[in-house]
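Visitor: predicted model follows, preceded by the sequence.
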Amino acid sequence: MKRVTARRTYSYLGPAGTFTEAALDQVADARGQDRRAVHNVGEALADVLEGRSDAAMIAIENSIEGGVSTTQDALATLPGLRIVGEYLVPVNFVLVAPRGTALSHVQVIAAHPVAYAQCHGWLGTHLPTHSHVPAASNVASAIGMLDGSLPVQAAIAAPGVVKHLDVDVLAEGIGDNAQAVTRFVLVTRTTTAPAPTGADKTSLIVELPNDHPGSLLEMLEQFSTRGINLSLIQSRPIGDELGRYRFVIDADGHIEHERMADALLGIRRFSPRVVFLGSYPRADRQIVQYPERYSDEIFVEARDWLRAILSGEPEA
């Protein structure tokens, strides 16, 4: 008898044609499965926590704009979530219009504010007298243009929009930075971390115990004294009073590595609140390098040495 495999559902920021959907396209396990388009990060994570979806793809960092604050704050405050993978999507934009529209006829443009900010150079050169109407998303700008809900002649959108909407592309590659990239993470309910690959990243959120000179240095030393590189450290206000911050951290390595586990124990002793977000393969698959003195074997040998002393064994 043929075994029937249960279908999985993945939430993503919709509608179809967004950069988030492009990130979801990279997930092998999501191909041929059900997709659920949502309106924002909060809805995507609620889908996961409440069981409507098995996983959600959300943007967490942009190479131009930095960390996505809504995502970081949600992950800090919603228990029961775990990052299991990351994906990189090049960010480039196209200018689209209804069929038959000429670039010379464009006076008003719809665009998501972040996309609009990344296209200032091209717009200033080619449409210096245009005006801007904000849209909820890159795809929403094109939909609003077509259905008449936005009083515009053109829209800035992701290239994937042409697969779903009947539009003309007036210009391609209109972003100011050709190297712009957005980092996405796949989030599930709390589960065990994927097995180490040697090219891994660990994400966590750490609160400082109190505001005193050197407190941030004390936190960072938990990683530096164990040979762990931090690829991201970003502060976010906790929100209960001025001067209180949490730190979003990406550290090179996996929780199953002795050096990382030891660092997290140090962080847990130091911080009143630590949120472990996950250990998962890096999107670039770059092998994590570290000095030999921080290898797992060195940590194991040191622990065995201490255990022998405590048990009264004679030194070799």
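Guide: Arrived safely, thanks for sending.

Visitor: all contacts plus neighbour counts: C-alpha atoms, from now on.
Guide: OK.

Visitor: how about the helix or strand containing R183: buried residues?
Guide: Using DSSP states H and E, R183 falls within strand 181-189. For strand 181-189, burial by neighbour count (16 or more other C-alpha atoms under 10 Å) applies to V181, T182, R183, F184, V185, L186, V187, T188, R189.

Visitor: and which of the residues you listed is nearest E172?
Guide: Closest approach to E172 among the buried residues of strand 181-189 (C-alpha to C-alpha): V181, at 16.5 Å.

Visitor: what sits against that closest one?
Guide: Applying C-alpha atoms under 8 Å, 6 or more residues apart in numbering to V181 gives the contacts N62, S63, I64, L88, V89, P90, V91.

Visitor: the last one: neighbour count?
Guide: Okay, so that is V91. By other C-alpha atoms under 10 Å, the residues close to V91 number 22.

Visitor: equivalent analysis for the first one, please.
Guide: Using other C-alpha under 10 Å as the criterion, N62 is surrounded by 18 other residues.

Visitor: residues in contact with it?
Guide: Per C-alpha under 8 Å, 6+ apart, neighbours of N62: V68, A180, V181, T182, R183.

Visitor: quick one: it and N177, what's the gap?
Guide: Applying C-alpha to C-alpha, to the nearest Å, the value for N62 to N177 is 12 Å.

Visitor: before we move on, the earlier item: report the distance from the strand holding R183 to the chain centre.
Guide: Mean-position distance between strand 181-189 and its chain equals 4 Å (C-alpha atoms, centre = their mean, to the nearest Å).

Visitor: which SSE is immediately downstream of it?
Guide: Counting by DSSP H and E, what follows strand 181-189 is strand 200-207.

Visitor: quick one: which of the buried residues of strand 181-189 is nearest to A135?
Guide: T182 (19.1 Å).

Visitor: please give me every residue in contact with that closest one.
Guide: Neighbour list for T182: A59, I60, E61, N62, S63, L88, V89, P90, V91 [criterion: C-alpha under 8 Å, 6+ apart].

Visitor: now swap in S69 and tell me
Guide: The contact partners of S69, by C-alpha under 8 Å, 6+ apart, come to I60, R236.

Visitor: swap in V38?
Guide: V38 neighbours (C-alpha under 8 Å, 6+ apart): S11, Y12, L13, G14, P15, A44.

Visitor: tell me which of those fall in strands.
Guide: Within these, residues falling in strands by DSSP state E are S11, Y12, L13.

Visitor: if we can go back for a sec, so how do I select the buried members of the contacts of T182 in ChimeraX?
Guide: Command for ChimeraX, covering only those of those found buried under the criterion 16+ other C-alpha under 10 Å:
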select :59,60,61,62,88,89,90,91
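
Visitor: from the contacts of T182, which land in strands?
Guide: Among the contacts of T182, DSSP E puts A59, I60, E61, N62, L88, V89, P90 in strands.

Visitor: which one is the first one nearest to, not counting chain neighbours?
Guide: To tie it back to what came earlier, the one meant is A59. F184 (4.2 Å; C-alpha to C-alpha, 6 or more residues apart in numbering).

Visitor: in addition, the following structure is provided for comparison:
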Amino acid sequence: MPAADLSYSYLGPAGTFTEAALAQVTAAQGASWRPVNNIGEALDDVVGGVSIAAMLAIENTVEGGVAAVLDALASIPDLRIVGEYLVPVRFALVVRPGVGLDTVRAVAAHPVAYAQCRVWLHEHLPSHTQLPAASNVQAAQFLAEHEGDLAQAAIATPTAGARFGLTTLAEDIGDNPNAMTRFVLVARAGSVPLPAPTGADKTSIVADLPSDRPGALLELLEQFATRGVNLSLLHSRPIGDELGRYRFVIDLDGHLDDARVADALLGVRRFSPRVLFLGSYPRADGRPVAAAEAHDDVVYAEARSWLEELRRS
């Protein structure tokens, strides 16, 4: 299928950080991009075949994992992460022309963006009210199109003010100058091939704890530790059937085709009543994943060869 016939969904409108992440996808160039209003709509597009993939924010350096995305990946079957992308996060406070900082009583903002600007807001607008928005750009768009409503300002992307004819009162209002959001490109299982190992890869899974008992989490983590597999994300989410029951969304260093990773996943599968494989894909930072000598693929191959010799003797 030619690229022009494909569609990619992302949290809109145009100008969001999610669109900036999608712009990094080589395969998406020349395809149609479909802005959507929320995470559920983006994944509905993927499941229903409207789009070949959707770009979703999954983790932020300030707020950690995005719970709505983690829960969706854990509950919707047959989804695969096929790539990850990093976008630096910068925020500006925008207002309608003529509005000053001393007249701002309410600020429209996406909840994640709002959380990353708390220090600046507390210092400059200590008595303001927060009005949630579906995206940073939508906050600015709503402000521009609904004069007289509650919000007098919006936290938005640096380019949103000019896009909607708003005035930028303050730039770089984020609390952390190193803030970064990690995005994942999610497709239907089987719709695209599993990316080949590059030596700088990440694998994502979801694993339920078998029971609420002492040592259960330790036993899960030992499946990785004993095989020299490093974890870069461990996020707990409630299963929802009763209190004390949790599942974990896990990112680990390495590819499914790495012997130590495959062996660790076998251990998790024997231990956990439910394991979802979400994909193996290249790391966005390109950092090589090095295994300790005892966990190198060659060592696993030699051990299997030794075992086969024992069986033949």
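Guide: Here it is on my side, so go on. Because the structure is predicted, anything quoted here is derived from the model rather than measured.

Visitor: circling back to that earlier point, pull the most distant pair out of the contacts of N62 of structure 1.
Guide: Among those, the pair separated by the greatest distance (C-alpha to C-alpha) is V68 and A180, at 14.6 Å.

Visitor: quick one on the thing from earlier: and the buried residues of strand 181-189 of structure 1, which two are the farthest apart?
Guide: Farthest apart among the buried residues of strand 181-189 of structure 1 by C-alpha to C-alpha are V181 and R189. That separation is 26.4 Å.

Visitor: hang on, the earlier thing: output the contacts of T182 of structure 1 in CSV; the columns should cover distance to L78 of structure 1.
Guide: Formatted as CSV, the contacts of T182 of structure 1 follow (distance: C-alpha to C-alpha, whole Å):
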residue, distance to L78 of structure 1
A59, 16
I60, 15
E61, 19
N62, 22
S63, 25
L88, 24
V89, 26
P90, 28
V91, 28
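
Visitor: what is the nearest of the contacts of T182 of structure 1 to A74 of structure 1?
Guide: Distances from A74 of structure 1 to the contacts of T182 of structure 1, taken by C-alpha to C-alpha, are shortest for I60, at 10.6 Å.

Visitor: what residue in structure 2 is paired with that closest one?
Guide: Taking TM-score structural alignment, I60 of structure 1 has I58 as its aligned residue in structure 2.

Visitor: for V186 of structure 2, see how far away that match is.
Guide: Counting by C-alpha to C-alpha - I58 of structure 2 and V186 of structure 2 are separated by 11 Å.

Visitor: now, among the contacts of V181 of structure 1, which is nearest to V167 of structure 1?
Guide: Among these, V91 lies closest to V167 of structure 1 (C-alpha to C-alpha), at 19.8 Å.

Visitor: and the counterpart of the closest one in structure 2, what does it touch?
Guide: Taking TM-score structural alignment, the alignment pairs V91 of structure 1 with V89 from structure 2. Going by C-alpha under 8 Å, 6+ apart, V89 of structure 2 touches F17, N178, A179, M180, T181.

Visitor: before we move on, what about A20 of structure 2?
Guide: V87.

Visitor: mind running it again at 7 Å?
Guide: Residues near A20 of structure 2 by C-alpha atoms under 7 Å, 6 or more residues apart in numbering: none.

Visitor: so it sits in a helix?
Guide: Yes: applying DSSP: H, G, I helix; E, B strand; the rest coil, one finds A20 of structure 2 inside a helix.

Visitor: what lines up with it in structure 1?
Guide: Using TM-score structural alignment, A20 of structure 2 sits opposite A22 in structure 1.

Visitor: is A207 of structure 2 in contact with V275, as I believe?
Guide: Yes: A207 of structure 2 lies in contact with V275 (C-alpha atoms under 7 Å); the separation is 4.5 Å.

Visitor: more neighbours: which of those two?
Guide: A direct count of neighbours by other C-alpha under 10 Å for A207 of structure 2 and V275 places A207 higher, at 23 against 20.

Visitor: aligned partner of that one in structure 1?
Guide: Looks like A207 of structure 2 aligns to V206 there (TM-score structural alignment).

Visitor: how about the contacts made by its match?
Guide: Applying C-alpha under 7 Å, 6+ apart, we find V206 of structure 1 in contact with R246, F247, V248, S271, R273, V274, V275.

Visitor: find the nearest non-adjacent residue to it, please.
Guide: V274 (4.7 Å).

Visitor: what residue of structure 1 matches up with A109 of structure 2?
Guide: Under TM-score structural alignment, A109 of structure 2 pairs with A111 in structure 1.

Visitor: tell me how many other residues crowd that match.
Guide: 29.

Visitor: so how far is Y245 of structure 1 from G42 of structure 1?
Guide: Going from G42 of structure 1 to Y245 of structure 1 by C-alpha to C-alpha gives 21 Å.

Visitor: neighbour count for those two, which is higher?
Guide: Taking neighbours as other C-alpha under 10 Å, G42 of structure 1 and Y245 compare with Y245 leading, 20 against 15.

Visitor: now the lengthiest helix in structure 1: buried residues?
Guide: As assigned by DSSP state H, the longest helix anywhere in structure 1 is helix 296-311. Going by neighbour count (16+ other C-alpha under 10 Å), the buried part of helix 296-311 of structure 1 is F299.

Visitor: packing partners of it?
Guide: Contacts defined by 3 or more C-alpha pairs under 7 Å, 6 or more residues apart in numbering; DSSP states H and E place helix 296-311 of structure 1 against helix 258-270.

Visitor: right, and the helix or strand after the helix it packs on?
Guide: strand 274-281.

Visitor: what's the mean gap between that next one and the aligned bit of structure 2?
Guide: For strand 274-281 of structure 1, the mean deviation from structure 2 after alignment is 0.4 Å (mean C-alpha distance after the TM-score superposition for structure 1).

Visitor: show me where the stretch 1-150 of structure 2 has its strands.
Guide: 7-11, 32-36, 53-60, 64-65, 79-88, 92-95, 106-109, 129-132 (DSSP state E, counting those that start in this stretch).

Visitor: structure 1: matching residues for the first one?
Guide: Mapped onto structure 1 using TM-score structural alignment, strand 7-11 of structure 2 spans residues 9-13.

Visitor: now swap in the second one and tell me
Guide: Under TM-score structural alignment, the alignment places strand 32-36 of structure 2 onto residues 34-38 of structure 1.
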